[in-house]
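Chemist: Let's see this in three dimensions:
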Amino acid sequence: MNRRSAMSQAFRLPEILEIARAEGKVTVEDLAERFNVTVQTIRRDLAELAELGRLERVHGGAVLPSGVSNIGYEERRGLNRSAKVAIAKACAREIPDGASVFMNIGTSTEAVARELLHHKDLLVVTNNMNIANILVDNPDCDIIVAGGMVRRADGGLVGTLTMKAIEQFKFDLAVIGCSAMDEDGLLLDFDIQEVGVSQTIIAQSRRVFLVADQSKFKRNAPARIASLQEVDALFMDHPLPAKLERKCRDWGVEVHIAEDAGGAD
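Modeler: Predicted coordinates for the structure are as follows:
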């Protein structure tokens, strides 16, 4: 039997991490070939490493987690895709027809936008050009794009101009995402300019909905957006840590756990 095919998971995992450190990313197909095992075996290995916080799952593979820079936007679209859809459906059910809504930058908020295509009489303001393009297909939704500097990596608009545009409104509710969340309930991000925009959104909204999958607890980011205490409702795919769940009850934060949320693709 080939040495690699007989290698147990305990031996494979450190080697997978070494490959990820050397190459920046690993793919399921490549690892299956390297170790002479099935792709299902490698997916289980990557799921284990993701659960331990050592790698982040992306579509077709995994990348090293970072505390100072975000992974690529297209990669994030593939991360926990089925969970994001389930979270988005749960969030969209709580958004009434006839509401004014702000939606910020993120793949989770984009997923919510797709679930709003049949809502009626919406006014959506966004600094995410991807969301504007999605909602163009809803004839009963008026769309306003908050101007500013375009961030080419994800189609987001950030900076002082964006913040000044948002300050002209008072929204019924905001749907926001974040890059990371710690167990004390702090919402974190990588881009200081985006943090300023998110803080302005929260200030200008009567209610704030946060959409976040469980991977946010396995990441770290340097910039503080706000406390979960400033959010009205949290939509997730997995129950919160017990300590944070108690805090949410004390703060009056509604916690919605999406049903039928799957794992990473």
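Chemist: CA atoms for contacts and neighbours, from now on please.
Modeler: Will do.
Chemist: Which residues are in contact with the residue nearest to the spatial centre of the chain?
Modeler: Nearest to the centroid of the C-alpha atoms of the chain, with distances taken as Cα atoms, centre = their mean, sits residue 108, at 4.7 Å. Residues near residue 108 by Cα atoms under 8 Å, 6 or more residues apart in numbering: 84, 88, 177, 211, 212.
Chemist: in the helix or strand hosting it, what counts as buried?
Modeler: Secondary structure from DSSP states H and E places residue 108 in helix 107-114. By neighbour count with 16 or more other Cα atoms under 10 Å, helix 107-114 contains the buried residues 107, 108, 109, 110, 111, 112, 113, 114.
Chemist: What segments of this protein are helices?
Modeler: Secondary structure of the chain (DSSP state H): helices at 3-6, 9-23, 28-35, 39-51, 73-78, 81-93, 107-114, 129-135, 160-166, 192-203, 242-251.
Chemist: can you put these in CSV and add distance to residue 146?
Modeler: Below are those laid out as CSV (distance: least, Cα to Cα, whole Å):
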stretch, distance to residue 146
helix 3-6, 54
helix 9-23, 38
helix 28-35, 39
helix 39-51, 36
helix 73-78, 20
helix 81-93, 22
helix 107-114, 16
helix 129-135, 9
helix 160-166, 6
helix 192-203, 10
helix 242-251, 31
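Chemist: wait, which of these is closest to residue 63?
Modeler: Distances from residue 63 to each of these were compared using Cα to Cα; the shortest belongs to helix 9-23, at 6.6 Å.
Chemist: tilt between the closest one and helix 39-51?
Modeler: Calculated by axes from the mean of the first three to the mean of the last three Cα atoms, to 10 degrees, helix 9-23 forms an angle of 80 degrees with helix 39-51.
Chemist: from the middle of its chain, how far away would helix 9-23 be?
Modeler: Between the centre of helix 9-23 and the centre of its host chain there is 26 Å, according to Cα atoms, centre = their mean, to the nearest Å.
Chemist: Measure how it sits relative to helix 28-35, angle-wise.
Modeler: Between the axes of helix 9-23 and helix 28-35, defined by the same axes, to 10 degrees, the angle is 120 degrees.
Chemist: who does helix 9-23 touch, helix- and strand-wise?
Modeler: Helix 9-23 is packed against strand 25-27, helix 39-51, with contacts defined by 3 or more Cα pairs under 8 Å, 6 or more residues apart in numbering; DSSP states H and E.
Chemist: Mind doing that once more with 10 Å?
Modeler: The contact analysis (3 or more Cα pairs under 10 Å, 6 or more residues apart in numbering; DSSP states H and E) places helix 9-23 against helix 3-6, strand 25-27, helix 28-35, helix 39-51, strand 61-63.
Chemist: Can you lay out those as a markdown table showing distance to residue 100 and mean neighbour count?
Modeler: Output for the helices and strands packed on helix 9-23, formatted as a markdown table (distance: least, Cα to Cα, whole Å; neighbours: other Cα atoms under 10 Å):
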| stretch | distance to residue 100 | mean neighbour count |
| --- | --- | --- |
| helix 3-6 | 57 | 12 |
| strand 25-27 | 40 | 20 |
| helix 28-35 | 43 | 16 |
| helix 39-51 | 37 | 18 |
| strand 61-63 | 37 | 24 |
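Chemist: one more to line up against the first:
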Amino acid sequence: MNAGDRREEIISRVRTQGEMSVEALSGMLGVTASTIRRDLARLTESGELTRTYGGVIAVPAESESTVDERSHEAPEVKRALGTWCAHQVPAGSHVLLDAGSTTAQIARVLRDTTPLSVVSTGLTSLQQMTDSPGVEFTLLGGRYRSISQGFIGPITEVGLEKFTFDFAFLGADAVTAEDGVCEASPEQVRLKELMSRRAAHVFVVAHAAKLGQRPFHAWADLGSGWTLVTDDSAAAEQIEAFEARGIRVVTVDAMGAGHPPGD
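Modeler: So this is what the prediction gives:
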């Protein structure tokens, strides 16, 4: 078991047990106490766990919404964002779609752009493209998360590393200029970072209510050079914070037309 898998197992066991000691984790996972202490240091630094005297407890997390719940959040805005994103993709492109309700809206429009090669980590995109004969669709497998209807983990990452893409469209639980893309777990943000490295053009698609929010403690640092696609209700100061860090911002109106900030 590598370090990343071991830390995910620690999180799972602590959340199940409520509180565990270093010695108990060491015995269960077959590694030294010093290795466990290093793992716990990383997990407490990322906000996943909280240290106690001799052990660790889980941090109560804000509830993560299901895909079905998210599909009812700003549906018209997501449709507009999806329309703009899909219109950036010329026929013949190789496209990577993240799991989620917003990227499903991109898939809904992309199905008519043919020929096209699409790889996705989410069932929502597959559902939109099942009867589109001009789209060559690849679904990356791995560990299934029913809450997001997507796949994550080492198997997903290995499959992803076999591809490169012209365009990658990533969803987010939240986005900040300082820390990047927020997700519910380190495993999810590790996948986001890998996705961003496999594409020539990277778009993070998030409606304005997600900007500046911090619902969880795991963050994907995408560096600079990516594009934030949001709706035109975003405040000027929010947009300026991203631009100051070298991140391009496109705001999309209700008709799906994109505008540079200030237009």
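Chemist: if we can go back for a sec, turn the contacts of residue 108 of structure 1 into a markdown table, columns for distance to residue 220 of structure 1 and neighbour count.
Modeler: Conversion of the contacts of residue 108 of structure 1 to a markdown table gives the following (distance: Cα to Cα, whole Å; neighbours: other Cα atoms under 10 Å):
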| residue | distance to residue 220 of structure 1 | neighbour count |
| --- | --- | --- |
| 84 | 19 | 30 |
| 88 | 23 | 25 |
| 177 | 14 | 24 |
| 211 | 17 | 26 |
| 212 | 14 | 26 |
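Chemist: residues contacting residue 205 of structure 1?
Modeler: Taking Cα atoms under 10 Å, 6 or more residues apart in numbering, we find residue 205 of structure 1 in contact with 100, 101, 102, 166, 169, 170, 171, 172, 173, 174, 175.
Chemist: re earlier: just so I know, which of the helices of structure 1 lies nearest residue 258 of structure 1?
Modeler: Nearest of the helices of structure 1 to residue 258 of structure 1, taken as Cα to Cα: helix 81-93 at 5.2 Å.
Chemist: which one in structure 2 is aligned with residue 235 of structure 1?
Modeler: For residue 235 of structure 1, the aligned position in structure 2 is occupied by residue 229, per TM-score structural alignment.
Chemist: can I assume its match is in contact with residue 249?
Modeler: Yes - between residue 229 of structure 2 and residue 249 there is a contact at 6.0 Å, judged by Cα atoms under 10 Å.
Chemist: what do the two both touch?
Modeler: When Cα under 10 Å, 6+ apart defines a contact, the residues bordering residue 229 of structure 2 and residue 249 alike are 203, 204, 258, 259.
Chemist: Which two of these have the greatest separation?
Modeler: Applying Cα to Cα across those, the maximum distance is between 204 and 259, 15.8 Å.
Chemist: Of those two, which one has the most company?
Modeler: Neighbours were tallied for residue 204 of structure 2 and for residue 259 using other Cα atoms under 10 Å; the higher tally belongs to residue 204 (22 against 15).
Chemist: Only the buried residues of the longest helix seen in structure 2, if you could.
Modeler: For structure 2, the helix with the greatest residue count under DSSP H is helix 3-17. Residues 7, 8, 10, 11, 13, 14, 15 are the ones in helix 3-17 of structure 2 that count as buried (16+ other Cα under 10 Å).
Chemist: Any chance you could list what contacts it?
Modeler: In this structure, residues lying in contact with helix 3-17 of structure 2 by Cα under 10 Å, 6+ apart are 1, 18-21, 25-26, 28-29, 31, 35-36, 39-40, 42-43, 48-49, 55-60, 153-154, 185-187, 190.
Chemist: So which of these belong to helices?
Modeler: When those are checked against helices (DSSP H), the matches are 25-26, 28-29, 35-36, 39-40, 42-43, 154, 186-187, 190.
Chemist: Turn those residues into TSV, including distance to residue 244 of structure 2 and neighbour count.
Modeler: Formatted as TSV, the entries for those read as follows, by distance: Cα to Cα, whole Å; neighbours: other Cα under 10 Å:
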residue	distance to residue 244 of structure 2	neighbour count
25	44	21
26	45	17
28	47	10
29	45	13
35	40	13
36	39	23
39	34	18
40	34	22
42	29	14
43	30	21
154	34	17
186	26	21
187	28	18
190	25	20
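Chemist: Quick one: residues contacting residue 204 of structure 2.
Modeler: Residue 204 of structure 2 makes contacts with 98, 103, 168-172, 175, 180-181, 196, 222, 226-230, 249, as judged by Cα under 10 Å, 6+ apart.
Chemist: Tell me how far whatever residue of structure 1 lines up with it lies from residue 138 of structure 1.
Modeler: Matched across to structure 1, residue 204 of structure 2 falls on residue 210, judged by TM-score structural alignment. Distance of residue 210 of structure 1 to residue 138 of structure 1, computed by Cα to Cα, to the nearest Å: 23 Å.
Chemist: Equivalent analysis for residue 4 of structure 1, please.
Modeler: Distance, residue 4 of structure 1 to residue 138 of structure 1, using Cα to Cα: 53 Å.
Chemist: Over to residue 58 of structure 1?
Modeler: For residue 58 of structure 1 relative to residue 138 of structure 1 (Cα to Cα), the value is 30 Å.
Chemist: coming back round to it: which one's more surrounded, residue 229 and residue 249 of structure 2?
Modeler: For residue 229 of structure 2 versus residue 249, the count of surrounding residues by other Cα under 10 Å is larger for residue 229: 24 against 21.
Chemist: number of nearby residues for the residue in structure 1 that residue 252 of structure 2 lines up against?
Modeler: With the correspondence set by TM-score structural alignment, residue 252 of structure 2 lines up against residue 258 in structure 1. Taking other Cα under 10 Å as the neighbour definition, residue 258 of structure 1 ends up with a count of 22.
Chemist: Same question for residue 34 of structure 2.
Modeler: For residue 34 of structure 2, the number of neighbouring residues by other Cα under 10 Å comes to 12.
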